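Peer 1: Pasted the sequence and its predicted model underneath.
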Amino acid sequence: MLTTNEIRSAFLEYFASKGHQIVQSSSLVPRNDPTLLFTNAGMVQFKNVFTGQETRPYSRATTAQKVVRAGGKHNDLDNVGYTARHHTFFEMMGNFSFGDYFKPEAIELAWTLVTKNFGLAKDKLLVTVFAEDEDAAGLWRKIAGLDDSRIIRIPTSDNFWRMGDTGPCGPCSEIFYDHGPDVPGGPPGSPDEDGDRFVEIWNLVFMQYFEDPPGVRTPLPRPSIDTGMGLERFAAIMQGKRDNYDTDTFVALTQASADITHQSVDGAFKASHRVVADHLRSAAFLIADGVLPSKDGRGYVLRRIMRRAMRHLHMMGTTDPVFHKLLPALIQQMGGAYPELVHGEALIRETMRGEEERFKAMLDRGLHLLEDEKSRLQSGAPLPGDIAFRLYDTFGFPLDLTQDALRGSGHDVDVKGFEDAMTVQRQRARAAWAGSGDSAVETVWFEARDKFGASEFLGYATEQADGEVQAIINDNAFVAEAPVGAEVAILLNQTPFYGESGGQAGDTGFLTASGVKVAIRDTQKKAGDLIVHYGTVTEGTLRTGAAVTATIDHDRRSAIRAHHSATHLLHEAMRRHLGAHVAQKGSLNGPERLRFDVSQPRPVTAEELLDIEAEVNRRIRENSAVITRSMTPEEAVNEGATALFGEKYGDEVRVVSMGAGDDTRGAWSMELCGGTHVARTGDIGQFRIVSESGVSAGVRRIEAVAGRAAESLTATNEQRLAQMAAMMKVGAAEAPERLATLLEERKLMERQISHLQRQLAAGTATAAGVETIGAIRLATRNVAETPARELKGLAETILKQGNADVVVLISTAEGKGSVVAAITPEWAEKADAVALVRAASAAMGGKGGGGRRDMAQAGGPDAGAADAAFDAVRATLKELA
């Protein structure tokens, strides 16, 4: 008996031997189709190849593609665990031809693989074709030898595939396996086709037309092939089973569930074990592909899946979180084929554990409320919508979880009442919002939020993705289209662009489509969780509903990531070197630099800055993985994470961890942060502190650079050092010592010059003589370029010569007037030096001045009025004469 892993390998190897390129499964989060919540078919990653927008180095491909169908149009969640073939996660094997081979070879390849390589009996197989596709019917007769009784013509759209209302399309042909007459059910197309006897195992799509407009088809110049075979269904047939959950992979997972819950696999909780096994696969693969539990979008679907599994574990008697303990069993089964499970094991495990801890904290209370309310219901009456909403809003019960809990009780949920309660809450939240800025603009975004819901941010995992234009805003109003040159704000349903928040600058880049280009200059968050792109239409006309490719500026994002991650390391290094009082008071993480404001009562010394910088670079060189987990703010803080100043945290937060932890903490740096970060600390590169300064009382600011900006700063500083060394005619290593010598020599020369100036000034002042005003002997002198700081000492020197009672000196250095008055102790009782310098200052266009009665100093902006200043001094003294 072939195992599921062996079947997968055999399928891929068969097509590789036929010239097909084995292509790895793409992410469950589609990057090239904004209409999809999750990757739901094998052809999704090849969509642009089929439409001609993208070329690959191969024309034939084969894949085993991860698929999730648990939200939107493709939603199998409610049936999982209760039927034989419904799953939220499954694998779609397929082969693809991009204009290479067509129907004859596709049918021959499929028939040969199924009947010869896998050995299925031909009489157990039948096929369907589109009723108008006589080519396919003829090929099945010729290649497979099937008679018309086993070639069923289906006239409906079930056997005609379309990519959308317009675009590539074509007829389908399906291969069915017949389990035999002892199993209820009829062949496809019959009234009993929903039975279990005939199981579809493979669908071949013959992509041969292009439909545009709807109903008008033209043949494609290069017809293509897209096929899909559900691995779980095929494994059941190959292993002689009628139920997918009886195959080897699911047997191992359900047994792991039974072992951990101590409940029999086939007992009363058979369906619960199946729910757990299926949802374990979905949750693990979604987390591995970057989805984390949240209240909106993909994260909300993940949360629904996880909490549904966790409720079934709770029903089976578990009291502690155990969902994450099943992960090793899954990795053992599927880790070889999907190494992302191995690489992401720590993140997957911690996300599961944290979600179950949160859910269990609310589960008992929620179920108690549900049971209490159910006991009050009349037979068959639905649970009121407001009660279901309370379970959702207060206890975290998704609507479908409440519906699942009521399964078998004869009660359903008043869904309309639930939706009405949800609407009331949104209106209440909007009314309570206290915003700032242009109210008209904010009103527009709240209208958009009510209409479209939260934006889906894909930027943690990718820098390019397709999105649908949901709204275009111009001059604070919604518009249907925007021509070239229009300045617009754009809302997409999903985007890799980061909206400015948490200190991280918003992304820039481009939105493109056929003939359309929009240059995005900034991205902001509005109405809480809308991501708004601001830009200019540079080509074509942008229209609402259009599919665009959103591409961020990679180099700019990389620089921002480096600065943001470096800020985390800087914060922790400051706390460890300066003390736990250090707390973030604000930050800016842009492409050129980072700015970080912290509570710190004194300046950070140069030695401390060197130690902090060295610590950050040491952590960078460790090149540890940067781990992101999702949890409640309370759990994060309890684990030692640092909450950042000014952030508004919701029910869920991302905790970013860097470096090895210790006994009290799981990582060296742990912070609550919704920004984007490097994958490993080594990706930051260099880190350099540029400056430290004061911002306000008790707040200091660090400016620093990381990555290429740090490299540029280092190169610039080295260039400047080389230039300085060349000017001093020494090597760079000797430059500091030589500069210190020159500075010391300069200080000595300045002292010598000052001494000579004082001697010269004193001599010239004495030589100028002394004038007498009444009984007062006055010595005045304009000492020209003598520095103002020398005036007091010079005045005292002249006064000590005993030839004057009052000395007034004026310096005109640097174009400004500075005046000093000195008076002997005998005359200081009658004359006031302060009055003299204020009179002189006023004459030079200044005011004020200060000092003592025997020594004072003032100044004025007009150095050319020195003579007038002396006259003002004389006039003041004459009043005493």
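Peer 2: Thanks, I have the structure now. All values reported here derive from a predicted model rather than from experimental measurement.
Peer 1: From now on I want contacts and neighbour counts done on CA atoms only, so please keep to that.
Peer 2: OK.
Peer 1: Mind telling me what element the closest residue in space to Val873 that isn't next to it in sequence is part of?
Peer 2: With CA to CA, 6 or more residues apart in numbering as the criterion, Val873 has its nearest non-adjacent residue at 5.5 Å, and that residue is Leu836. For Leu836, the host element (DSSP states H and E) is helix 833-843.
Peer 1: Could you check how far the residue nearest to Val873 is from Pro171?
Peer 2: 107 Å (CA to CA, to the nearest Å).
Peer 1: also this one, for the comparison:
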Amino acid sequence: MKDLGLNEIRKEFLEFFREKEHNIIKSFPLIPMDDDSLLLINAGMAPLKKYFTGELKMPGNRAASSQRCIRTADIESVGITQRHGTFFEMLGNFSFGNYFKEEAISWAWEFLTERMEIPKEILWISVYEEDDEAFSIWKDKIGVPEERIVRLGKEDNFWEIEEGPCGPCSEIHVDRGIKYGCGDPDCKPGCDCDRFLEVWNLVFTQFNKDSKGNYTPLKHPNIDTGMGLERITMVMENADNIFEINLVKDIIHTIEDISGVKYKTDDKKDISIRIIADHVRAMTFLVYDGIIPSNEGRGYVLRRIIRRASRHGKLLGIKGKFLTEVVNKVMEIYNMEYPELLRDKERITKIIASEEGKFQETIDQGLSILENLIEDAKKSNLDYINSEDAFKLYDTYGFPIDLTVEILKENSLNVNLDEFNNLLEEQRERSRSSRQSGNVGWANEKNEYLINLQESNFIGYDNMTAESEVIMILKEGDLVNSLSAGEEGIVITETTPFYGEGGGQVGDTGLIKSETGFLEVFDTKKNKNNGIYHFVTVKEGKINLGDKVNLYVDVDRRHDITKNHTATHLLHRALREVLGDHVHQAGSYVGPDRLRFDITHFETISKEDLLKVQDIVNDSISRALPVFKQSMTLKESEEYGATGLFEDKYKDIVRVVTVGDKFSVELCGGCHVNNISEIQMLKIVSESSVAAGVRRIEAITGRKVYEVLKDDESVLNELSDNLKSEKKDLAFKIRYMHIEVKTLEKELSKLKEKDSLKGSDDILKTVKEVSGIKFITHRVSDMSVDNLRALGDNLKDRLQSGVVVLANVAGDKINFLATVSKDLAGKTISAGNIVKEVAKITGGNGGGRPDFAMAGGRHIDKVDEALSSVESIINNLKK
């Protein structure tokens, strides 16, 4: 077998399938895009669902990827076993109705046996018991001996869900040898022992299963394969488990260095090390992909992982925050495939450090209380603690219930989670009741009346007013016959000019009038059937079921929205022109005040490129290109050259919006201007990252640009008056003043340095000695780092042989400096070790060279205690 590590195997896999004419797809973010069925991406095929269903098309209809994944179903087993993990990468090659079994099987075999050079004799195959076709390919075309091909049942080798596409699987297994086996001479794939490791699963999606359990062959069957990158790395490195591969070992070595605990010397501590090694990879990528710790959904997964790792660091004896040190190692070792991690290092480490800090503020108190509860339960011979106590821990002290359950389990205790959840729901109900009434949070598609609402007669593309009849009124989720003055609800009419929120465009606002009432429409939405419903407040009189009404859209607001919507199309075209054809929309917001446009792009967009994009859009606006809206079949739109700006499920008849002579051609159901000159001007106001490979651009158009220009002009006038300079000379004037300030700051710093050194005579008088080593400790305030260094060097030189430790307190920050004379540095004692121990006392950390080191601290009230500890630290290090 080739001597390859994880990063090299990934590269080899993708290159192999590039040669097989596959589109090589960079890993999608862990946050599913436009897929509410998944909390997090958990398989290589998950981000590609729409290609399998045919909703989206890919050149050549084949792809390969190394997709990062998160699975948390077995999180309690992570660390306890040596095979469970939350984070992994899934290698996969996919066919969307292109090739099928023979190619998938032959390429998998070729990659493993020829590219990876895995001996053929240790590879075993399993196939679905009824899949004679796959069996024949393996036996007759690949040449695998029949005795190494195992037929297994549906549970092992058939992939299906309740309804929909499904099909048989064929798995490739590696025989790891008798030492991993159960001792049965007939042991083979399908046995529960660890001898046969399944490394690659080939899924042949060839049937559609209906609600009655019938299997109908698909016209265009698909291929979906998955090979765990960590698993194949185990094979290539001849490792026992996923924690023994070199990449994870590097992370474990970092944990060993921080904790001082050697892996594989204590079973309990090994569990903690494995948990941290797994969880830091997961948290690094979760944060990079835009997830923030919270108490719900994806944010809670991240919070749980961070807190679990932090707690196990505490079990290893690590004091203070440490996770970012391990995260930095993760970024370093994944740099080959994910260099973007290091580019986003500051944000990632800041979020993780903040969450770890919050947790550590509560964990000590919570653990102390929980330990007392455990002790009381054991004294009383109980195997549980009260759910009320567990809820108090959660509600009052912020101690997570899953951590409580985990610690209880370690002590052979439990808690009634049903009772806990009841208490939690009671608290939520109290919280809901205490909120102010008047919202319409019930008004969503979970309301059965809104679910069943059929398509409305929408005339709002060409009309801003309409006459119609009220066909339904809802109040707080229930059908009613009328709404009176001061009441809020939903009014539905047969015909409406109001655009319901969709495709990124916000809903219209406006007025509804009848003979008996006057209503303000403050929002408009639509359901999946394109049934449109108006959120209203009755301002005067009342509205009744069956009333004839006049509907009026807020025209000025709609015009601002249409300007921004058409501008997103121009922006999309310009971005692809400047950045490349890989740019696609990943989300949008189109409102009256601004537009937000998210695109697939894997690096920060430079200011120069943003200016080019802005120039292209404004140049097109100046050319007053007409905008055409046409309805056609989906197939006609493809032939016409339209692209799907929104990756929706389009009907057979679609709406195509064309700017000029195909300057931009998009499928879009939104509202647009008739000529792009109506947009007047576009100005990009910001560019940022929202997730891995997704950039966000915010821009304004029309009246908003004019308002910004007026504001900018006002600021320039004020600056010009205050600086007594012409506007054209302001930039030069400010640069000159900046240089002048810098010069004065340097002069002031030199004066402060001289002033600080004046007191060095008095400081020298405080010299002490321990174990034959002279040392000085001293506290200063509001000193610059440079001046602190100068003072330390001055004292060290005058001391000739010894140690100097200084503490500088500036506001709420602490800086420690330690410097050691050359005759002692690295031979007897180290400045780095001294400053690290001193800083720990104030809740900080740091280090450096043997002769010089610096560190930070948090608790100012412990500075004097930290300086007092220098004597014992030197004494211990001397020993």
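Peer 2: All right, it came through fine. Quick caveat: nothing in here was measured; it's all calculated off a predicted structure.
Peer 1: returning to what we had before: who has more neighbours out of Leu836 and Pro171 of structure 1?
Peer 2: More crowded of Leu836 of structure 1 and Pro171, by other CA atoms under 10 Å: Leu836, with 29 against 22.
Peer 1: what stretch of structure 2 does the helix holding Leu836 of structure 1 fall on?
Peer 2: Across structure 2, nothing matches helix 833-843 of structure 1 (TM-score structural alignment).
Peer 1: Next: stretch 89-103 of structure 1.
Peer 2: Against structure 2, stretch 89-103 of structure 1 falls on residues 87-101 (TM-score structural alignment).
Peer 1: quick one: buried residues of the matching stretch?
Peer 2: Buried positions in stretch 87-101 of structure 2, judged by neighbour count with 16 or more other CA atoms under 10 Å: 87-97, 99-101.
Peer 1: which ones among these are found in strands?
Peer 2: 87-95 (DSSP state E).
Peer 1: helices or strands up against whichever helix in structure 2 runs longest?
Peer 2: Longest helix of structure 2, by residue count under DSSP state H: helix 345-379. On a contact count with 3 or more CA pairs under 8 Å, 6 or more residues apart in numbering; DSSP states H and E, helix 345-379 of structure 2 meets helix 267-288, helix 297-315, helix 323-333, helix 387-397.
Peer 1: Pull out the buried positions in that helix.
Peer 2: Applying a neighbour-count criterion of 16+ other CA under 10 Å, one finds 345, 348-349, 351-353, 355-357, 359-360, 363, 366-367, 369-370, 373-374, 377-378 buried in helix 345-379 of structure 2.
Peer 1: and the angle from that helix to helix 267-288?
Peer 2: Computed by axes from the mean of the first three to the mean of the last three CA atoms, to 10 degrees, the angle separating helix 345-379 of structure 2 from helix 267-288 equals 140 degrees.
Peer 1: got the angle for helix 345-379 of structure 2 vs helix 297-315?
Peer 2: 70 degrees.
Peer 1: And the strands in the stretch 101-250 of structure 2, which stretches?
Peer 2: Along the stretch 101-250 of structure 2, counting by DSSP state E, counting those that start in this stretch, strands occupy 123-128, 149-152, 158-159, 164-175, 196-209, 215-228.
Peer 1: according to the alignment, the shortest one goes to what range in structure 1?
Peer 2: This means strand 158-159 of structure 2. Using TM-score structural alignment, strand 158-159 of structure 2 corresponds to residues 160-161 of structure 1.
Peer 1: contact partners of the match of stretch 89-103 of structure 1?
Peer 2: 10, 13, 17, 22, 43-45, 51-52, 54, 60-71, 134, 204, 220-230, 278-279, 281-282 (CA atoms under 8 Å, 6 or more residues apart in numbering).
Peer 1: switch to 6 Å and redo it
Peer 2: 44, 52, 61-70, 220-229, 282 (CA atoms under 6 Å, 6 or more residues apart in numbering).
Peer 1: The stretch 351-500 of structure 2: strands as residue ranges?
Peer 2: Per DSSP E, counting those that start in this stretch, the stretch 351-500 of structure 2 carries strands over the ranges 457-458, 465-475, 478-479, 482-484, 488-493, 495-496.
Peer 1: closest one to Glu753 of structure 2 among those strands?
Peer 2: Nearest to Glu753 of structure 2, of all the strands of the stretch 351-500 of structure 2, is strand 488-493, at 68.6 Å by CA to CA.
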